[in-house]
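pasting the sequence and the predicted model now:
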Amino acid sequence: MSQTAAKPAGAARPALGPDASPNLSDLTTLRVGGPVGGYVEATSEAELIDAVRAADDAETPLLVVGGGSNLLVSDEGFDGVVVRDVRSGLDADLSASCELEGPACGGANLTLPAGQDWDAFVAEAVANEWIGVEALSGIPGTLGAAPVQNIGAYGQEVSGVIASVRTWDRATGRRRTLTLSELGFGYRTSVLKRSMRASTSPDGEVWYPTPRYVVLEVNLQMRIGSLSEPVVYPELARRLGVEVGQRTPSSDVRAAVLELRGGKGMLLDGVGGAAAPDHDRWSAGSFFTNPILPAADAEALPAEAPRFPAGDGQVKTSAAWLIDRAGFDKGYGVAGEHSPARLSTRHTLALTNRGGATAQDLVALARTVRAGVRETFGVALEPEPVLVGVAL
């Protein structure tokens, strides 16, 4: 994924050497996208900064890629430089001892490079009883992308454990650390993400498709304990056999989340025991965000439509519910069951590549679904992936 989100998605990316000339289909979980103008694999922070700075100095379009799970790139490709951060590693400071009883028995201060695989980190966190990311298991992508979109699932968001993010500020040509209060986290957004567009960028400039702030390193502060954070998502609580608000071993939460994701096709091929290939996993995860509406607009929806308080008098509803009730069933394709791009057979919010789809096939499907929801409910769905060279 680009540094815009780490999300449940499709297929694993093949290994590529620094001299390879990949297509974007090799680097994205949707497995679509054409050739790139140039390709760099950064194995150190200095190499990452040098590649970004060289592209900006030459006024060459720049796409920083992590896990590729939040990108839809045109079939014509990207006539610029693609930079992939392949750094990994963990610097952990166990800064408190377990002198307290219960789940809050200590703390860990963790620093990770942006290229670190997200789910590998979650697995290590659960193994070490670092609390706060167990419900974010199974999300493909990297640490660098996680705070950009403020990834969240099953009642947790990564903003709950982030202390600061160290970035390369493309506008000033300097490293800059953004603290939690400066990151401006919201539902699937942050200052990092908003810096990608002129209307919301802090400096009013357009930074696209890579934000102004390129994440170098993420600092996390996590509690240590034998039990998870309170389980707040009803579906997850039912799977665990606990009441909403109860705590349970983090390893149980991780196992339950992986089972739930696997049942919805929201894991990478090969994760969670699925036989590859599974075309329901060839996706960008949830393709549309859940709409946040003014209260009056939410009131106009059918009585049975999901409604959740979203602050400031606004209401969040379910994009999947809207899509399903607008007549788009699981497995829907513009040209029927043999369409190369179809909704997942397990989850209507995922657009999937059935093995031979192009970017335009996926765009046609997304446009059809969005138009149907607008016509039925008057709600405009917003795409979650970063669109490069295509538009809805």
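Okay, I see it. Residues are numbered from 1 along each chain as shown.

use CA for all of it now, contacts and neighbours both
Will do.

all helices for the stretch 251-392 of the chain, in order.
Counting by DSSP state H, counting those that start in this stretch, residue ranges of the helices within the stretch 251-392 of the chain are 295-299, 319-325, 359-377.

to residue 71, which of those helices lies closest?
Each of those was scored for nearness to residue 71 using Cα to Cα, and the closest is helix 359-377 (10.5 Å).

one step back: got CSV for the helices of the stretch 251-392 of the chain, with distance to residue 60 and mean neighbour count too?
Rendered in CSV, the data for those read as follows (distance: least, Cα to Cα, whole Å; neighbours: other Cα atoms under 10 Å):
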stretch, distance to residue 60, mean neighbour count
helix 295-299, 42, 15
helix 319-325, 36, 20
helix 359-377, 23, 19
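
to residue 54, which of these lies closest?
Residue 54 lies closest, by Cα to Cα, to one member of these: helix 359-377, at 28.9 Å.

re earlier: okay, the helices of the stretch 251-392 of the chain in TSV with distance to residue 82 next?
As requested, the helices of the stretch 251-392 of the chain are arranged in TSV below (distance: least, Cα to Cα, whole Å):
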stretch	distance to residue 82
helix 295-299	41
helix 319-325	31
helix 359-377	18
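
do you know how far residue 139 is from residue 49?
Counting by Cα to Cα, to the nearest Å, the gap between residue 139 and residue 49 amounts to 26 Å.

look at these two and report which has more neighbours.
For residue 139 versus residue 49, neighbours defined as other Cα atoms under 10 Å are more numerous around residue 139 (27 against 21).

the more buried one: helix or strand, and which one exactly?
Per DSSP states H and E: residue 139 is located in neither a helix nor a strand.

A further structure is provided below for comparison with the first:
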Amino acid sequence: MPAIEPLPLARLTTLRTGGTPERMFEARSRDELIDALRETWDRGEPWLVVGGGSNLFVGDDEYDGTVVLVRTSGIQRLPAPRPGRALVRVEAGHDWDALVAYTVAEGLAGIEAMSGIPGTVGAAPVQNIGAYGQELVQTLVEVELIDESTGEVSVVPAAELGLGFRTSVLKAHYGSVAARSAVILSVTLDLADVGHGEFPVAGEQLRRALGLDAAATVSLAWVRDHVLATRAAKGMVLDDADPDTHSAGSFFQNAIVSESFARTLPPECPRWPVAPDIDPVTVIPLSAYHGVVPAPVGSSPDVKISAAWLIEHAGLRRGFRLPRSRAALSSKHALALTNRGGASAAELAELARFIQGRVASEFGLILQPEPVLVGVEL
């Protein structure tokens, strides 16, 4: 069993907070990961899986349970499902950005806009990660996972994961538990085999971020390089020497609101329409069918609102901190809460609550945290 001397979670999370757990396993193979999880679950104690630690906000107290570090790695290219496509299966502990670099080098498109996102591949479906209009749900085929309730391993199609905006059935949102308590072992993606030539960039949000018009053509490598540069300018690429990157990335989610609520916000507030889920199948019981199919019920699409804009226009500029606090907004991006050196989880939580209160007071909207909170209250 891969047991190691427990390390403080402050050394394993990008926000640099968290006490030391009672027990810690470091799993470097699929079998070690399965064995560590089964032993932990048999104990019936609290448990926490840590990959890159980039989407965790952990409290200051010692963790009364077991932490399993996922350190598996490896990429397997599978037979293509159809011409022009490629399947890749990736171990859960593989570094996400290393996977993106591999796909770009192989001429495979579909996740290049998510370059520079910290963390591991196994965490990506939990959060349904995304950037600049690309989301994992667009390329995810299936995951292999192990369920806590049974200890059994199964392959689950992406359609059964409840993937939505920064959510899935595997994510424990603040104030709730995950709908399905399980740990991902591997992920399979379906990518477009476009090669290394230039092609038009799909998606207005990505084109806008890269300064491209609809007719421009660029290579995958160009997109990756420019996304990395854009993220680095916002302090969103990990750098030990840069306190602006000592964060959990975007701390608050961009808000999804109704179109009517969006109209109450200032017109200059950035917003993007969110396409409603459409069920193309209408089932009418034979006994109720009279030769007429009812027209579909129209609905206004929801709207995604920029949380960073709301924070800045609530009077909280980049670099803002409370008096005597070692926690602050990033000096490069208003959506990142940063540890400026030795900040406690309590200091970061105090800043987060202050931000929520200011935005709610100004705009009537309560921002929701994006990281998974462990032993922390907002």
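Structure received. These figures come from a predicted structure and were not determined experimentally.

fetch the TM-score of the aligned pair.
Remark: TM-score between the superposed chains equals 0.87 [TM-score structural alignment, normalised by the length of structure 2]; 351 aligned residues with a Cα RMSD of 2.1 Å.

give me the longest strand you can find in structure 2.
Looking only at structure 2 and at elements set by DSSP state E, the strand with the highest residue count is strand 182-193.

which residue range of structure 1 does that strand align onto?
Aligned by TM-score structural alignment, strand 182-193 of structure 2 falls on residues 213-224 of structure 1.

give me the mean deviation of that stretch from structure 2.
Compared with structure 2 after fitting, stretch 213-224 of structure 1 deviates on average by 0.9 Å (mean Cα distance after the TM-score superposition for structure 1).

now for the longest strand of structure 2, which elements pack on it?
Where contact means 3 or more Cα pairs under 8 Å, 6 or more residues apart in numbering; DSSP states H and E, strand 182-193 of structure 2 is packed against strand 85-91, strand 108-109, strand 140-147.

with structure 1 overlaid, how far apart is the helix or strand that it is followed by on average?
Along the chain past strand 182-193 of structure 2, the next helix or strand (assigned with DSSP H and E) turns out to be strand 199-200. On the superposed models, the aligned residues of structure 1 are on average 6.5 Å from strand 199-200 of structure 2, with distances taken as mean Cα distance after the TM-score superposition for structure 1.

and stretch 285-295 of structure 1, which stretch of structure 2?
So in structure 2, the equivalent range for stretch 285-295 of structure 1 is 249-259, judged by TM-score structural alignment.

kindly report the same for stretch 357-369 of structure 1.
Mapped onto structure 2 using TM-score structural alignment, stretch 357-369 of structure 1 covers residues 343-355.

who's in contact with the matching stretch?
Contacts with stretch 343-355 of structure 2, where a contact means Cα atoms under 8 Å, 6 or more residues apart in numbering, come from 17-18, 57-60, 311, 316, 321-322, 325-328, 337-339, 376-378.

now, of those, which are buried?
Buried positions within these, assessed by neighbour count (16 or more other Cα atoms under 10 Å), are 17-18, 57-60, 311, 316, 321, 325-328, 337-339, 376, 378.

what's the helix or strand for residue 51 of structure 1?
For residue 51 of structure 1, the enclosing helix or strand under DSSP H and E is helix 45-57.

same for the following helix or strand past that helix, what does it pack against?
Past helix 45-57 of structure 1, heading to the C-terminal end, the next element that is a helix or strand (DSSP H and E) is strand 62-65. In terms of contacts (3+ Cα pairs under 8 Å, 6+ apart), strand 62-65 of structure 1 is packed against helix 45-57, strand 78-85.

what comes up buried for stretch 32-41 of structure 1?
In stretch 32-41 of structure 1, residues buried by neighbour count (16+ other Cα under 10 Å) are 32-41.

what range in structure 2 does that stretch sit on?
Aligned by TM-score structural alignment, stretch 32-41 of structure 1 falls on residues 17-26 of structure 2.

same check, this time on stretch 146-161 of structure 1
Per the alignment by TM-score structural alignment, stretch 146-161 of structure 1 matches residues 124-139 in structure 2.

span of the matching stretch from start to end?
The straight-line separation of the ends of stretch 124-139 of structure 2 (Cα to Cα) is 12 Å.

so residue 55 of structure 2 sits against residue 250, correct?
No. With contact defined as Cα atoms under 8 Å, residue 55 of structure 2 does not reach residue 250; the gap is 9.1 Å.

can you give me the strands in the stretch 251-378 of structure 2?
For the stretch 251-378 of structure 2, the strands defined by DSSP state E, counting those that start in this stretch cover 255-257, 271-274, 302-305, 327-329, 337-339, 372-374.
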